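> Please find the sequence and the predicted model below.
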Amino acid sequence: MSQAQNVGYARRLGVLDATMVVVGGIIGSGIFLNPSIVAQRTPGSGTTLLVWALGGLFALAGAFIYAELGARRPQAGGGYVYLREAYSPLVAFLFGWIMLLVNYSGSIAAVATTFAAYACRMAGLGAAWTKPVAVSAIVLLAGINYFGIRAGAIVQNILTLLKLLAVAAVVAAGLFFAGGAPPEAVIAPAAPMSLGSALLPVLFAYSGWFYINNIAGEIREPQRNIPRALVFGMIVCTGCYLLANYAYLHVLGHAGLAASTAPAAELMRRAFGPGGETVISAGIAISTFGFCNIAILGGARVFQVMGADGVFFRAVARIEPRYRSPDVALFILAGWAAVLAYVGGYGQLLDFSTVGDWIGSAMVAAALFYYRRHEGSEPVFRSPLYPFLPLFFIGAVAFVVISSAIAKPWETLVGLGLIAAGVPVYFAWQRFGNRDGATPGSTG
């Protein structure tokens, strides 16, 4: 029996740690940089806030669904495990395939590059340093997580607390120090509102709650703590997003927010001068660094389970016996993300992967119907408003996919092609790569 089978994960995280993972996986750079996009696509301040509130309801629905799934299957792997059990090993493999090839790795590369840009600017380094700093950040975080979930969680707790302080600084500056928007700044843009286009950046800003399910095998009392962390973490993030947008609108006005390319920096500059802009730049750097930590920590667990299932390199199934970390999976994910960050081709890859990411989310939500139908035992936590809540979530995801396909038909077709390319890879792996005859699901 392999070492990966002898050594398992250790449940070392409490509810506070798990909540910090949820918050850290959601709040990145988007709330500091992108609210202007939503303002551009809405006719007024009230509608802008309404769209952010609707996004929060959608995300909360997803959190409730993932909370029950995590309570039913409190083990590493998250969505990969649910898809494997509810559908087939092939469907689960395609999910993991697109996550490794593009989604997790590309997100890490993109956000690490954003971190590096802000860090280099504050340190007075030229643009030539951005890629080396981004790669170094990815390698550093992989090294920290090698020492186990406790080390990664300690770093994450600190970074998440600091990013929450950064959001609080924006809200306080907007409400108490920067003054109100001038009258001429509240004129609504002439373009009519498109709900789909306005919701897209909001839903992307709210995504990321699922990382907690990837590390469910390392959370104490998971049937209780996973739901608590997901629901409480989502409420915290929704509150932060609504307050931050209210602060932007209060200071910049709707038209001013729509015209701004960096609303948080502009708000802090109005409140505190150049020093305020420096503070929020540091906050954005910290926030993006924290997201990279979550993506590396959570993503590696998915690939470790794939290795244990025999649908990826068997060496990736290894769990380091002393620190209980998926060391090989960590360095494969971080290595590929570092390559993407250095080459710089992740942006278009992420555009291509959007459709697969959302389709995977809908299928994971639909897996709840499978578990409710086939399992007699009841989890500690049950998602409320069943079956309406998962139907609402799936319908909202379908709306996002259709809106994305209409807006970017070429990227959608290429994204579907990337998913389809995983089918021959899966069957080739079954024939040539899985030499020990492991059955998917037999070791996970």
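Sure thing, it's come through. Numbers count the residues shown, from 1 in each chain.
> from here on, contacts and neighbour counts on C-alpha atoms
Will do.
> nearest residue to Tyr206 other than its sequence neighbours?
Closest residue to Tyr206 apart from its sequence neighbours, by Cα to Cα, 6 or more residues apart in numbering: Ile26 at 5.6 Å.
> what's the distance between that neighbour and Ala117?
The gap separating Ile26 from Ala117 is 20 Å, by Cα to Cα, to the nearest Å.
> try Gln156
With Cα to Cα as the criterion, Gln156 and Ala117 are 21 Å apart.
> higher neighbour count, these two?
Between Gln156 and Ala117, counted using other Cα atoms under 10 Å, the more crowded position is Gln156 (26 against 23).
> can you tell me the helix or strand for the closest residue to that one other than its chain neighbours?
Spatial nearest neighbour of Gln156, excluding adjacent residues (Cα to Cα, 6+ apart): Gly290 at 6.1 Å. Per DSSP states H and E: Gly290 is located in helix 274-309.
> Work out the gap between the helix or strand containing Leu243 and the centre of the chain.
Here Leu243 sits within helix 222-259, counting by DSSP H and E. Relative to the centre of its chain, helix 222-259 is centred 15 Å away, using Cα atoms, centre = their mean, to the nearest Å.
> so what secondary structure elements neighbour that helix?
Counting contacts by 3 or more Cα pairs under 8 Å, 6 or more residues apart in numbering; DSSP states H and E, helix 222-259 is packed against helix 15-26, helix 35-40, helix 45-72, helix 149-172, helix 211-214, helix 263-272.
> What are the buried residues along it?
Within helix 222-259, the residues scored as buried using 16 or more other Cα atoms under 10 Å are 222-235, 237-238, 240-259.
> Use this one as the comparison:
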Amino acid sequence: MGRHMKKGKSYGLMTTIAMIVGVVIGSGIYFKVDDILNYAGGNVGLGMLIIALGSFAIVFGSLSISELAVRHSEAGGIFYYYAHYIHPGLATALGLFTSYVYMPTVIAVITWVGAVFTLGGKSSLEAQTLLAAFYLIVLTLLNIYSKWLAGFFQSLSTLIKVIPLLAIAIVSFFWKAEFPEAPAITPIPVGWGWLSGLMPLYFAYDGWTVVASIAPEIKNPKKNLARAFIFGPMVILVLYLLFFYGLNQILGPDYILMVGNDAVVHATELIYGKFISKILLLAIIIAVLGVSNGMLLGTMRLPQAFASLGWIDNPKFAKIDLKYQLSVPASLSVSAVTLFWLGVHYLVSKWNLLPGSDISEITIVFNNLSYVFLYLIVFGLYRKGEVQNKLTGIISPILAIFAAFILLLGGLLTNFKNVSLFLIFCLLFCLAAFAYYQKNLKRKREG
């Protein structure tokens, strides 16, 4: 998300790569392995291919958007590009969608995952949802009333989030023990259904659009941005492949599919025993909640930014509280909506309305489709001669657009009816937000 940053070039290539890796790696990979494996029919090689395809799609998306980030490094944020190149109404529509649908659904599901890891997979959905709500309220209060503590928690979670990945990945190369007992259910015939594995995978890769907000701080951005957004996703890809392969080497596909989200807990117990496993589990919980905290921190500031630009007609949202350095009403509105989406997630899970998926994955699909506007902008700049690099100006946008529609196809293959209905809801929300912008604009002109 676009956030205001201090002027001055302070990040070199290695720091930029580390930042991308730090933002993207979070909770997704810890609880999406079984979903990816399920869509791959228990075929580990096919699961690894899905992970690789997802990373390449993100490389091409990043390279495309880097052209816009370099040109508008002081403006910050992908919403500025929509407003500058297409229409402020589109920026408002997608900005409000991000603030009140896309990010809140992702935050709600990630926080719920933190609660699942805290209570264990055998706990009730009701208990998990209540604990997730408690976590969300605590994180909200931290981000509004104790920024120092929220910042400390964010730094701590960033430092430890890779430890559980490596703790499993490295050991797996030397692991010779038999797989734990599980009913033989693989291989499972999946046909083209393996494409649906890109949905949970994109959850694990979400956050890569950080390119738009860190551009102002990068030394020699024309050269280093392109390099960072090739090497950054490659580092993430290697870590994810090692973890995915390692977990399958230790537990076996059948056992992972049997225990689901608890697979990482079972693996650490098997390798390190219960005591060390609990320490690693605590590291995973902190990493997961750290992702929730970071996303909440950024999203809470979006409505205030949009109100200050005049995209939202709300003086209370636009006004920054000098004591807390943010708009308290705008921040609380994001948290309230996130709690609402947590309730929706509970109902969807309770009634199994999206088997093998969740509400956040569908908003991620819709959000990735919205990036097609950005890719078309870059392609248009290439045709005008403003972008001269063929890789970033034509090859990357075309492949990124192709990847966005493959992700849409994968989403529809999971549950055509319910996914279609939710995607239509996302579209209607954006259309309503666009109408809201037009109404505000008309009122200002008449006033």
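Structure received. Keep in mind that what you see is a predicted model, and the values were worked out from it rather than measured.
> about what we covered before: average offset between the helix holding Gly290 of structure 1 and structure 2?
Superposing on structure 2 and averaging over aligned pairs (mean Cα distance after the TM-score superposition for structure 1), helix 274-309 of structure 1 comes out at 2.5 Å.
> What angle do helix 274-309 and the helix or strand just after that helix make with each other?
Counting by DSSP H and E, the next helix or strand C-terminal to helix 274-309 of structure 1 is helix 327-343. Interaxial angle of helix 327-343 of structure 1 relative to helix 274-309 (axes from the mean of the first three to the mean of the last three Cα atoms, to 10 degrees): 130 degrees.
> Compute the inter-axis angle for the helix or strand where Val365 of structure 2 lies and helix 44-71.
Secondary structure assigned from DSSP H and E places Val365 of structure 2 in helix 359-370. Relative orientation of helix 359-370 of structure 2 versus helix 44-71 (the same axes, to 10 degrees): 50 degrees.
> neighbouring contacts of helix 359-370 of structure 2?
Here helix 359-370 of structure 2 makes contact (Cα atoms under 8 Å, 6 or more residues apart in numbering) with 94, 98, 101-102, 105-106, 109, 199-200, 202-203, 345, 348, 401, 404-405, 407-408, 411, 419, 422-423, 426.
> and if you look at stretch 25-32 of structure 2?
Residues contacting stretch 25-32 of structure 2 (Cα under 8 Å, 6+ apart): 110, 113, 161-162, 200-201, 203-205, 236, 240, 260-262, 264, 284, 287-288, 290-291.
> mind listing what the closest residue to Gly22 of structure 2 other than its chain neighbours touches?
Spatial nearest neighbour of Gly22 of structure 2, excluding adjacent residues (Cα to Cα, 6+ apart): Thr158 at 6.2 Å. Listed by Cα under 8 Å, 6+ apart, the contact partners of Thr158 of structure 2 are Gly22, Ala287, Gly290.
> Same check on Lys316 of structure 2?
Contacts of Lys316 of structure 2 (Cα under 8 Å, 6+ apart): Ser327, Pro329, Ala330.
> How much space separates it from Val365 of structure 2?
32 Å.
> when you align them, which residue in structure 1 goes with the residue nearest to Gly22 of structure 2?
Thr158 of structure 2 maps onto Thr160 in structure 1, with residues paired by TM-score structural alignment.
> On the three-state scheme, Val387 of structure 2 is what?
Here Val387 of structure 2 is recorded as coil under DSSP: H, G, I helix; E, B strand; the rest coil.
> okay, now the closest residue to Pro88 of structure 2 other than its chain neighbours: neighbour count?
Among residues not flanking Pro88 of structure 2 along the chain, Tyr82 sits closest, at 6.7 Å (Cα to Cα, 6+ apart). As a burial measure, Tyr82 of structure 2 scores 22 neighbours (other Cα under 10 Å).
> OK, contacts around Tyr82 of structure 2?
Counting by Cα under 8 Å, 6+ apart, Tyr82 of structure 2 makes contact with Pro88, Leu90, Ala91, Phe373, Leu374.
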